[in-house]
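Peer 1: starting from these lines, generate the structure:
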Amino acid sequence: MGYRPLEIVIQSAQGLKYVNHVKKMKPYAVVFICDDNNNPISSMKTTAVDKDGGSNPKWNFPVKFNINIAKAQQNRHDLVVKLKSHHKSHSDKDIGEVRVPIAELLASCGDAEAEEDDEKKVISKSVVTLDGTSEEGTLAFSYKFGRTVEHPPAHRPPVQAPPRKSRRHKIKEAAKGFVEVVVGGLAVGVGGELVSEMMNGSSGPDAVPDGDDQNGDIPNDDELLSTVNGGKKIIPSS
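Peer 2: Next up, the predicted model:
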């Protein structure tokens, strides 16, 4: 029979059981599809926390599932909405849940093989406490089935944007680049002087100057002594 996309908007809740003793209740909803063994068969979608909603939260949270029509008509799939109260200091508290057979939603749309519904249907369901002993509050949501397809669309993971760098990290990178430029400039300056000296035949302040001395005409000891002592030869004492 194929699959039909099911588009749901979790709109709001009214008159929820107040599970907080001191602080204001901050409700949110967890939405998923489960099988007849109560095992989730879809990803779990979570609404934002309504920090000011209390017992009457609003979300208007859209979610989409791909429904196996054959299994849904066999009453093997349920839409589940778990309602919880958010806490910072300890674990979140359960408020209750809503469970609706997908077969019931399909039946309200007529032919399971029909084309895409023109309009979303809005319904309200009672919220049952987790122990199943009472109903307290209602949940309103809208739903709409899309066109039947042979296979569900392939799941494409969302493209993640690269993490934004903090201002402190940007300043650190800029400082690092500045140091590298300064150090690199010094290295180029010193290296340039060395290369220039090598090209001119000099390797430093103590290098032998260009001239006949480099061609083998090296003065003897007498010439050196004569130059240093004004032409007077020094005779070492015995």
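
Peer 1: contacts, neighbours, all on C-alpha from now
Peer 2: Noted.

Peer 1: and the helix or strand residue 144 falls within, what does it pack onto?
Peer 2: Using DSSP states H and E, residue 144 maps to strand 135-145. Other helices and strands packing on strand 135-145, by 3 or more Cα pairs under 8 Å, 6 or more residues apart in numbering; DSSP states H and E, are strand 3-14, strand 121-128.

Peer 1: contacts only, for residue 78.
Peer 2: Residues near residue 78 by Cα atoms under 8 Å, 6 or more residues apart in numbering: 33, 34, 35, 36, 72, 99, 100, 101, 102.

Peer 1: likewise for residue 68?
Peer 2: Residues near residue 68 by Cα under 8 Å, 6+ apart: 2, 3, 4.

Peer 1: nearest residue to the second one in space, please, no chain neighbours.
Peer 2: The spatially closest residue to residue 3, leaving aside those adjacent along the chain, is residue 68, at 4.7 Å (Cα to Cα, 6 or more residues apart in numbering).

Peer 1: cool, the last one as well?
Peer 2: The shortest distance from residue 4 to any residue that is not its chain neighbour, by Cα to Cα, 6+ apart, is 4.7 Å, and that residue is residue 148.

Peer 1: show me what contacts residue 116?
Peer 2: 145, 146, 147, 148.

Peer 1: most surrounded residue in these?
Peer 2: Most neighbours among the contacts of residue 116, by other Cα atoms under 10 Å: residue 145, with 26 neighbours.

Peer 1: next, the structure of the following sequence, for comparison with the previous one:
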Amino acid sequence: MDYRPFEINLTCLEGLEIVHCLFKVHAYAVVSIVGDSSSRQQTPVGKYFGDKPTWNFPMRFCLEESKLRQNQLVLMVQLRYSRIFGGDKTIAEVHIPFKKLLDNCGDNIWDTQFGVHQVIMTPSIKPPRGYLYFSYKFGEKIVNWDGSEGF
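Peer 2: As a prediction, the model looks like this:
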């Protein structure tokens, strides 16, 4: 099968006040690919600059080329925060079809692109607002890659 490397760097979350009991929460992001059950990576807890959690955390994935071209893969970023009791909580999500990201590159598929996407809030925080900032790029297609060696 043919695969294409994909790199994403989650920069920061802006315009979404994340406060719990008068304290800023320990926000982090979980990135996965809908359509590929084996993909899941997580940022460390963000540092705060003003009211923005900032990660500046790069991640790499390898996407199946045919699923990418047929619009069968979706980038999902869950914005979560750590809680002492009761486990971690998802506060917002971002869903972006990979085909949209690929098409946005045009002829510059290997150049770093910059993106901003509005977050989808969970019902517990209203009104919906906030933006996730990130950069991304696709690598050259790997023909007949079996996944046994790195990319």
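
Peer 1: tm score of chain vs chain?
Peer 2: After superposition, the two chains reach a TM-score of 0.83 (TM-score structural alignment, normalised by the length of the second structure), with 148 aligned residues with a Cα RMSD of 2.6 Å.

Peer 1: follow-up on the earlier one: what's the spacing between the equivalent of the residue nearest to residue 3 of the first structure over in the second structure and residue 23 of the second structure?
Peer 2: Residue 68 of the first structure maps onto residue 64 in the second structure, with residues paired by TM-score structural alignment. Taking Cα to Cα, to the nearest Å as the criterion, residue 64 of the second structure is separated from residue 23 of the second structure by 42 Å.

Peer 1: likewise for residue 128 of the second structure?
Peer 2: Separation of residue 128 of the second structure from residue 23 of the second structure (Cα to Cα) stands at 21 Å.

Peer 1: and the two? Which one has more around it.
Peer 2: Set side by side, residue 128 of the second structure and residue 23 show more neighbours around residue 128, with 13 against 8, by other Cα under 10 Å.

Peer 1: quick one, what contacts whatever residue of the second structure lines up with residue 98 of the first structure?
Peer 2: Using TM-score structural alignment, the partner of residue 98 of the first structure in the second structure is residue 94. For residue 94 of the second structure, the contacting residues are 75, 76, 77, 78, 117, 118, 119, 120, 132, by Cα under 8 Å, 6+ apart.

Peer 1: tell me the secondary structure at the alignment partner in the first structure of residue 76 of the second structure.
Peer 2: Counting by TM-score structural alignment, residue 76 of the second structure lines up with residue 80 in the first structure. With DSSP: H, G, I helix; E, B strand; the rest coil as the basis, residue 80 of the first structure sits in strand.

Peer 1: burial check on residue 80 of the first structure, number of neighbours?
Peer 2: Neighbour count of residue 80 of the first structure, defined by other Cα under 10 Å: 21.

Peer 1: ditto for the one 10 residues further on
Peer 2: By the criterion of other Cα under 10 Å, residue 90 of the first structure has 7 neighbours.

Peer 1: wasn't it part of a strand?
Peer 2: No: using three-state DSSP, the assignment for residue 90 of the first structure is coil, not a strand.

Peer 1: relative to residue 20 of the first structure, how far out is it?
Peer 2: The gap separating residue 90 of the first structure from residue 20 of the first structure is 12 Å, by Cα to Cα.

Peer 1: mind naming the longest helix for the first structure?
Peer 2: Criterion DSSP state H: the longest helix present in the first structure is helix 167-199.

Peer 1: the second structure: matching residues for that helix?
Peer 2: Mapped onto the second structure using TM-score structural alignment, helix 167-199 of the first structure spans no residues at all.

Peer 1: what's downstream of that helix, the next helix or strand?
Peer 2: From helix 167-199 of the first structure onward toward the C-terminus, using DSSP H and E, the following helix or strand is helix 221-228.

Peer 1: what span of the second structure lines up against that following helix?
Peer 2: Under the alignment (TM-score structural alignment), helix 221-228 of the first structure falls on nothing in the second structure.

Peer 1: related to what we said a few turns ago, please indicate which of the contacts of residue 94 of the second structure are buried?
Peer 2: Neighbour counting by 16 or more other Cα atoms under 10 Å classes 75, 76, 77, 78, 118, 119, 120, 132 among the contacts of residue 94 of the second structure as buried.
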